[in-house]
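Participant: Let me see the structure of the following:
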Amino acid sequence: MRVPFIKMHGLGNDFVVLDARAQELPDLGQALVRNLADRFTGIGCDQLILLQPSETADFRMRIYNHDGGEVGACGNATRAVALLHGSEARIETAGGALLASPTDDGASVDMGPPHFDWDAIPLAYPMDTLSMPVGWEMLENPGAVNVGNPHVVLFVDDTDAVPLDRIGPEIENDPLFPERVNVNVATIVSPSHIRLRVWERGAGLTRACGTGACATAVIAMRRRLVDREVTVTLPGGDLQIGWSEGENIRMTGPASESFRGSFEWDDYA
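Facilitator: Reported below is the predicted structural model:
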């Protein structure tokens, strides 16, 4: 069976999008996801995105990381599929319903509310999630939040000086996080600007992570380090994040289509 795909990206965080709203597809297996995501022998991507019909929203978006595991949310992918859809859309995800509106060069997304309770993240045992009494080498007292998927946020003087490719996997797989965790290392530049690098659960170092930008901004706001509207600069570019206590997170940023093609399903299954 020959299957069309769309290659897209948000700030360099790239996706293979499969649209099963019109053409029904077989169940995805981890092997197929890993093979399509392979940058040497497949199409290559950080995440594979599957669009399906939904009974509760305009469509359903399922998100699979490079390692084949399914996750609940991806902010950059949400902007990309909103751009693809072409109009305001309510999108069903495993992490909750999202409302996205296309802009001139991307989309603005209502990412829903952040969750701070230890068992909502989840953590292995109760603790204060705003300033956790734990650390890894030079990284100490992180904050934690679930924004559709679990994030831990660590503030440092220079995010570029942190060997995130080495420490990231250690933190991701720490027993403190029973579902593993996304690792954000951030530097406060000013009350309106944060610099951020992300080790993404199941994907590794990434040029951009929309939920990571949301998580980092929200923790920084709760600690009164920044204003309620901030620019988060990742290696791939800037995202605008806004949030107030008790409200939903708003993320705005670019997304674009790279190219389209097709592949034989059985070659990758």
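
Participant: CA only for contacts and neighbour counts going forward, please
Facilitator: Noted.

Participant: Counting neighbours, what do you get for V183?
Facilitator: Other residues within reach of V183, judged by other Cα atoms under 10 Å, total 29.

Participant: any idea which element it lies in?
Facilitator: strand 182-190 (DSSP states H and E).

Participant: Report the buried residues of that strand.
Facilitator: Neighbour-count burial for strand 182-190 flags N182, V183, N184, V185, A186, T187, I188, V189 (criterion: 16 or more other Cα atoms under 10 Å).

Participant: Which elements pack onto that strand?
Facilitator: strand 150-155, helix 164-172, strand 193-200, helix 210-222 (3 or more Cα pairs under 8 Å, 6 or more residues apart in numbering; DSSP states H and E).

Participant: so can I have TSV of the ones you listed showing distance to G135?
Facilitator: TSV is the format used below for the helices and strands packed on strand 182-190 (distance: least, Cα to Cα, whole Å):
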stretch	distance to G135
strand 150-155	9
helix 164-172	9
strand 193-200	16
helix 210-222	17
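
Participant: Please give the structure of this sequence too, so both can be compared:
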Amino acid sequence: MGDNPGMNWNFTKMHGAGNDFVVLDGVRQTIDMTPERARALGDRHFGIGADQILLVERATRPDADFRYRIFNSDGSEVEHCGNGARCFVRFVHEQGLSDRNPLRAEIATGILVLDEGDDEQVTVEMGSTRFDPAALPFDTAGLASQRQGEDTLWELELDTPAGVPAKVLLSAVAISNPHAVQVVDNVDTAPVAVQGPLIETHPRFARRVNAGFMQVVDRHNIRLRVFERGA
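Facilitator: Next comes the predicted model:
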């Protein structure tokens, strides 16, 4: 494929909640994934096209069944993807790599427990959520803040064009991977395309961040749009 002639691999195209993935079996075929190759696969014009590349490998730790690696379409390797994890366990079962259920997947930050039910629904045990800027990491030194319940909102200034709010209030949320979430009135009209990349690449996020736009529907439901890091 292009400048990567060694990429003669079998793959499966999958999606979860609109996130689309190229899924590769690194157990039964040898795959040397590099940032350049991940970018080539993820390219929607000259490659296959995907938000992320998911790689199934043999586990490197005794308490895991497989290793689960995730590469964004920009070539960067990241810690975790929940929608990808659902596709991961379905792929492992459908490809006959294992019939074990639940499945324990090794990721960069620990172990995920994945359970595929009889109704074909997949449950992912995501681990504990931390509202801790240091876990992202997010440099909050000198930023104005305000308490909201048990959470702290941080005021971040963005270099936005005229007509788009330049200041946003963000909550730091770590669920194996980093999220900066703001509350908006309506996710359909939120300036995701403008503010999203500015938040993702803001220098206060040393490893970049997923920018979330959350609309509270009621006490039990929310709507969420995410500008994904590296995608």
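
Participant: with the buried residues of strand 182-190 of structure 1 in mind, which one is nearest to P113 of structure 1?
Facilitator: N182 (17.7 Å; Cα to Cα).

Participant: For T187 of structure 1, see how far away the residue at minimal distance from the centre of structure 1 is.
Facilitator: The residue lying closest to the centre of structure 1 (Cα atoms, centre = their mean) is C74, at 3.4 Å. Distance, C74 of structure 1 to T187 of structure 1, using Cα to Cα, to the nearest Å: 22 Å.

Participant: In terms of distance to R201 of structure 1, which of the buried residues of strand 182-190 of structure 1 ranks first?
Facilitator: Sorting the buried residues of strand 182-190 of structure 1 by distance to R201 of structure 1 puts N182 at the head of the list, at 4.9 Å, by Cα to Cα.

Participant: Could you check how far the closest one is from S101 of structure 1?
Facilitator: Distance, N182 of structure 1 to S101 of structure 1, using Cα to Cα: 26 Å.

Participant: Wait, M126 of structure 2 touches I111, no?
Facilitator: No. Contact criterion Cα atoms under 8 Å: M126 of structure 2 and I111 do not qualify, at 9.1 Å.

Participant: residue in structure 1 matching Q52 of structure 2?
Facilitator: Using TM-score structural alignment, the partner of Q52 of structure 2 in structure 1 is Q47.

Participant: can you check G110 of structure 2 too?
Facilitator: When structure 1 is aligned by TM-score structural alignment, G110 of structure 2 is paired with G96.

Participant: quick one: the residue lying closest to that match once chain neighbours are set aside from S258 of structure 1, how far?
Facilitator: Closest residue to G96 of structure 1 apart from its sequence neighbours, by Cα to Cα, 6 or more residues apart in numbering: G148 at 6.8 Å. Separation of G148 of structure 1 from S258 of structure 1 (Cα to Cα): 26 Å.

Participant: and those two? which has more neighbours close in?
Facilitator: G148 (26 against 12).

Participant: Would you mind finding the match for the more buried one in structure 2?
Facilitator: Match for G148 of structure 1 (TM-score structural alignment): S176.

Participant: Can you name the residues that contact that match?
Facilitator: Counting by Cα atoms under 8 Å, 6 or more residues apart in numbering, S176 of structure 2 makes contact with E79, H80, T109, M126, G127, T129.

Participant: What about these, which one has the most neighbours?
Facilitator: H80 (22 neighbours).

Participant: Am I right that it is in contact with R67?
Facilitator: No. Look at H80 of structure 2 against R67 with Cα under 8 Å: they stay out of range, at 11.6 Å.

Participant: Show me the common contact partners of these two, please.
Facilitator: Going by Cα under 8 Å, 6+ apart, residues that sit against H80 of structure 2 and also against R67 are I107.

Participant: where's D151 of structure 2 relative to A174 of structure 2, distance?
Facilitator: Computed as Cα to Cα, the D151 of structure 2 to A174 of structure 2 distance reads 13 Å.

Participant: between the two, which one's more packed in?
Facilitator: Between D151 of structure 2 and A174, counting by other Cα under 10 Å, A174 is the more crowded of the two (20 against 13).

Participant: What strand or helix carries the more buried one?
Facilitator: Counting by DSSP H and E, A174 of structure 2 is part of strand 167-175.

Participant: compared with structure 1, how much does that strand deviate?
Facilitator: When structure 1 is overlaid, strand 167-175 of structure 2 sits 1.8 Å from its aligned residues on average, using mean Cα distance after the TM-score superposition for structure 1.

Participant: Any buried residues in that strand, and which?
Facilitator: Here strand 167-175 of structure 2 shows V168, L169, L170, S171, A172, V173, A174, I175 as buried, counting by 16+ other Cα under 10 Å.

Participant: before we move on, the earlier item: run through the residues that contact the match of G110 of structure 2.
Facilitator: Neighbour list for G96 of structure 1: G72, G112, G148 [criterion: Cα under 8 Å, 6+ apart].

Participant: and whichever residue in structure 1 pairs up with R207 of structure 2, what does it touch?
Facilitator: Counting by TM-score structural alignment, R207 of structure 2 lines up with E179 in structure 1. E179 of structure 1 makes contact with P122, P150, according to Cα under 8 Å, 6+ apart.

Participant: And E179 of structure 1, how far from P133 of structure 1?
Facilitator: Applying Cα to Cα, the value for E179 of structure 1 to P133 of structure 1 is 20 Å.

Participant: for A120 of structure 1, same thing?
Facilitator: Separation of A120 of structure 1 from P133 of structure 1 (Cα to Cα): 18 Å.

Participant: With A57 of structure 1 instead?
Facilitator: 40 Å.

Participant: out of those two, which sits in the more crowded spot?
Facilitator: Between A57 of structure 1 and P133, counting by other Cα under 10 Å, A57 is the more crowded of the two (15 against 12).

Participant: Just confirm that one contacts T93, I think it does.
Facilitator: No. If you go by Cα under 8 Å, A57 of structure 1 and T93 don't touch, sitting 9.6 Å apart.
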